[in-house]
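Chemist: Next come a sequence and a model predicted from it.
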Amino acid sequence: MAPNLLLLLLFTYRPLLDNIRLSFFTWNISATRPAVFVGLTNYIEWAKDPESWQIVLQTVVFTVSAVGGSMVLGLALALLLDRPLRGRNVVRSLVFALYVISGAAVGVAFQFVFDPKYGMIQDLLARIGMESPEFYTHPRWALFMIITTYVWKNLGYTFVIYLAALQGLRKDLDEAAEIDRTSGLRKFFRVTLPQLRPTTFFLSVTVLLNSMQVFDIINVMTQGGPLGNSTSTMVYQVYQETFVNGRAGYGAAVATLMFLAVLVVTVVQVRLQDRKG
């Protein structure tokens, strides 16, 4: 285990500790002047800025929607494609292929899907006499667009994990449910879903971590806009402050707060899983 631990120390924990240290300094990343120690100034400034709390709310909405949407749709697809359907292997490959496509490429493609004048959604709505929403000018529709794009891209990951879990379920429980003439819905909630609990826990943690780090889709599609920071999340705020505004210390403070939030949520998830177990 020593080589793996060494790599973790060098490329994960050392940068993490260095980021926490930097959050107590003010430093322009493009300037030659050295960093100046300012204590908790960066954290206080962040807490007093009303835009910070707006970004936190948008991060929560994005994360909850992305995690819930990815897992629910992934499980639904896995249940469907676990059946002996014709051509299911081809469809399985196509669904998983969504996950390996670059996020930037997906963002560019979905710009055409959501285009209010020439996009696919506009064309479909026009056929039934409806107008397309202004996805690129209305803040709420812009956030909906970002969430939908991410869920579409991440669907292949949750699908393939749930599909593997479904194929490893105990067959004797299914046979017992059939003998008892249990309805399909009751069988799903009383037999299938409890057996998927470890998989659901694993996905809730990994998808949460992945969704908190989404940058490429936001940067390609909206760059945090359209109005101010209406689609910005905390990870995009880190990029904006560090590399655009040149405030590396402030960006490090935001990154540290985001790390602490994710740590707390993950610990709570683990505790809840241990109690249920």
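Modeler: Okay, I see it.
Chemist: Every contact and neighbour count from this point should use C-alpha atoms.
Modeler: OK.
Chemist: Counting by contacts, list what the strand or helix carrying residue 51 packs against.
Modeler: Residue 51 is part of helix 50-81, with elements assigned from DSSP states H and E. In this structure, helix 50-81 makes packing contacts with helix 88-100, helix 139-167, helix 197-212, helix 234-239, judged by 3 or more Cα pairs under 8 Å, 6 or more residues apart in numbering; DSSP states H and E.
Chemist: switch the cut-off to 6 Å
Modeler: In terms of contacts (3 or more Cα pairs under 6 Å, 6 or more residues apart in numbering; DSSP states H and E), helix 50-81 is packed against helix 139-167.
Chemist: Now do residue 275 against residue 269, distance only.
Modeler: Using Cα to Cα, to the nearest Å, residue 275 is found at 10 Å from residue 269.
Chemist: So residue 227, which state does it fall into?
Modeler: Of the three states, residue 227 takes coil according to DSSP: H, G, I helix; E, B strand; the rest coil.
Chemist: how close does the closest residue to it other than its chain neighbours sit to residue 212?
Modeler: If you skip the residues right next to it in sequence, residue 227 has residue 139 as its closest partner in space, 6.6 Å away by Cα to Cα, 6 or more residues apart in numbering. Noted for residue 139: a distance of 20 Å to residue 212, by Cα to Cα.
Chemist: hmm, back to that, residue 275 and residue 269: which has the busier surroundings?
Modeler: Counting neighbours by other Cα atoms under 10 Å for residue 275 and for residue 269 shows that residue 269 has the greater number, 15 against 7.
Chemist: Quick check: that one vs residue 52, distance?
Modeler: When Cα to Cα is applied, the distance between residue 269 and residue 52 equals 25 Å.
Chemist: Over to residue 243?
Modeler: 18 Å.
Chemist: which of these two has more neighbours?
Modeler: Just comparing residue 243 and residue 52: by other Cα under 10 Å the higher neighbour count belongs to residue 52, 19 against 15.
Chemist: ok, structure two:
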Amino acid sequence: AAALGVAVLLNQSRGGQGFYRAAFYAPSLIGASVSIAIVWRALFADGAPVDRAQQLIGLDPGGWIGDPDKIIYALVALTVWQFGAPMVIFLAGLKQVPRELYEAAQMDGAGPWRRFWNITLPMISPVLFFNVLLETIHSFQIFGSAYIIGSQGNACGPADGTLVYTCYLYVQGFENSRMGLASAMAWMLLLAVGLVTAVLFWSQRRWVHYEEGGR
């Protein structure tokens, strides 16, 4: 959603588009690195900039990293921050939408939201499907950021706050030396990704529109 929203804004004619595109794309290049995960961990620690900022708006003090209920949101925020790659794909899809469709809809009295819902989304639905598919598969594979952000003597965060599936697989295989169980979990992960992918491909017949051959 963040990638699509920013792509819609960058698709409009305005100055400095090259800079903004590069600025929004950069996090996707460096966001998966260990150094960024360490920096992110420092930003959300107790007394860190995020903690001080939330105190300024009247929220209770306390870092997100040490709170089992909040640490997962720090991981979510890092994942959302890396929306550069899907944003570029969305932007390429938006460039292919004929401007005549928007002009005709505007002459008929359609507002911005109606044009977006009835023209933009159907026209970029193949691109939307592609991004949803890739990001869903990527979500199953998240490990490095969850392990580093949650590492406090416990590989999966305080009270297992960042206990994503791949992190649990790592704990079983390399900390508990249960390689047989870890291998079985890896195969189950592969089957789960395959099943979700199959469901997405099946569902595209209902909401993905192509120029040739209908849906």
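Modeler: Perfect, thanks for sending it. Just so we're clear, the structure is a prediction, and the values are computed from it rather than from any experiment.
Chemist: Drop the TM-score for these two in here.
Modeler: Between these two chains, after superposing, the TM-score reads 0.89 (TM-score structural alignment, normalised by the length of structure 2); 203 aligned residues with a Cα RMSD of 1.5 Å.
Chemist: whereabouts in structure 1 does stretch 166-181 of structure 2 align?
Modeler: On the basis of TM-score structural alignment, stretch 166-181 of structure 2 is assigned to residues 235-250 in structure 1.
Chemist: Okay, buried residues for the matching stretch please.
Modeler: Neighbour counts using 16 or more other Cα atoms under 10 Å place 235-242, 246-250 of stretch 235-250 of structure 1 among the buried residues.
Chemist: How far does it stretch from one end to the other?
Modeler: End-to-end span of stretch 235-250 of structure 1 (Cα to Cα): 13 Å.
Chemist: And stretch 59-75 of structure 2, by the same measure?
Modeler: Taking Cα to Cα, the span from the opening residue of stretch 59-75 of structure 2 to its closing residue is 20 Å.
Chemist: Okay, the residue with the largest distance to the centre of structure 1 and residue 189 of structure 1: tell me how far apart.
Modeler: When each C-alpha in structure 1 is compared with the mean C-alpha position (Cα atoms, centre = their mean), residue 179 comes out farthest, at 40.9 Å. Counting by Cα to Cα, the gap between residue 179 of structure 1 and residue 189 of structure 1 amounts to 17 Å.
Chemist: Give the aligned equivalent of residue 103 of structure 2 in structure 1.
Modeler: Residue 103 of structure 2 is assigned residue 175 in structure 1 as its aligned equivalent, the criterion being TM-score structural alignment.
Chemist: which is the next helix or strand following the helix or strand where that match lies?
Modeler: Taking DSSP H and E as the criterion, the element that holds residue 175 of structure 1 is helix 171-179. Next helix or strand after helix 171-179 of structure 1 toward the C-terminus (DSSP H and E): helix 184-187.
Chemist: ok, the residue nearest to the spatial centre of structure 1 - contacts?
Modeler: For structure 1, the residue nearest the mean C-alpha position is residue 211 (1.6 Å; Cα atoms, centre = their mean). The neighbours of residue 211 of structure 1, taking Cα atoms under 6 Å, 6 or more residues apart in numbering as the test, are residue 63.
Chemist: so how far is residue 68 of structure 1 from it?
Modeler: Relative to residue 68 of structure 1, and taking Cα to Cα, residue 211 of structure 1 is found at 11 Å.
Chemist: for residue 241 of structure 1, same thing?
Modeler: Going from residue 241 of structure 1 to residue 68 of structure 1 by Cα to Cα gives 29 Å.
Chemist: Also residue 255 of structure 1?
Modeler: Distance, residue 255 of structure 1 to residue 68 of structure 1, by Cα to Cα: 24 Å.
Chemist: Pick out whichever of those two has more residues nearby.
Modeler: For residue 255 of structure 1 versus residue 68, the count of surrounding residues by other Cα under 10 Å is larger for residue 255: 22 against 16.
Chemist: what about that one, helix or strand, and which?
Modeler: Residue 255 of structure 1 is part of helix 248-276 when elements are defined by DSSP H and E.
Chemist: Which neighbouring elements make contact with that helix?
Modeler: In terms of contacts (3+ Cα pairs under 6 Å, 6+ apart), helix 248-276 of structure 1 is not packed against any helix or strand.
Chemist: and that helix with helix 50-81, angle?
Modeler: Regarding helix 248-276 of structure 1 and helix 50-81, their directions subtend 40 degrees when assessed with axes from the mean of the first three to the mean of the last three Cα atoms, to 10 degrees.
Chemist: In helix 248-276 of structure 1, which residues are buried?
Modeler: Within helix 248-276 of structure 1, the residues that count as buried by 16+ other Cα under 10 Å are 248-258, 262, 266.
Chemist: and what of stretch 138-148 of structure 1?
Modeler: Of the residues in stretch 138-148 of structure 1, those buried by neighbour count under the rule 16+ other Cα under 10 Å are 139, 140, 142, 143, 144, 145, 146, 147, 148.
Chemist: mind listing what the alignment partner in structure 2 of residue 141 of structure 1 touches?
Modeler: With TM-score structural alignment as the matching criterion, the partner of residue 141 of structure 1 in structure 2 is residue 70. Residues in contact with residue 70 of structure 2, defined by Cα under 6 Å, 6+ apart, are residue 64.
Chemist: run the last query once more with 8 Å
Modeler: With Cα atoms under 8 Å, 6 or more residues apart in numbering as the criterion, the residues that contact residue 70 of structure 2 are 64, 161.
Chemist: Tell me how far it lies from residue 148 of structure 2.
Modeler: 15 Å.
Chemist: can you check residue 169 of structure 2 too?
Modeler: 15 Å.
Chemist: now swap in residue 155 of structure 2 and tell me
Modeler: 8 Å.
Chemist: what's around residue 130 of structure 1, how many residues?
Modeler: Counted by other Cα under 10 Å, the residues lying close to residue 130 of structure 1 total 11.
Chemist: Surely it is in a helix?
Modeler: No - secondary structure assignment places residue 130 of structure 1 outside any helix; it is coil (three-state DSSP).
Chemist: Which position in structure 2 pairs with it?
Modeler: Under the alignment by TM-score structural alignment, residue 130 of structure 1 pairs with residue 59 in structure 2.
Chemist: Please tell me how far its match sits from residue 158 of structure 2.
Modeler: 21 Å.
Chemist: With residue 170 of structure 2 instead?
Modeler: 16 Å.
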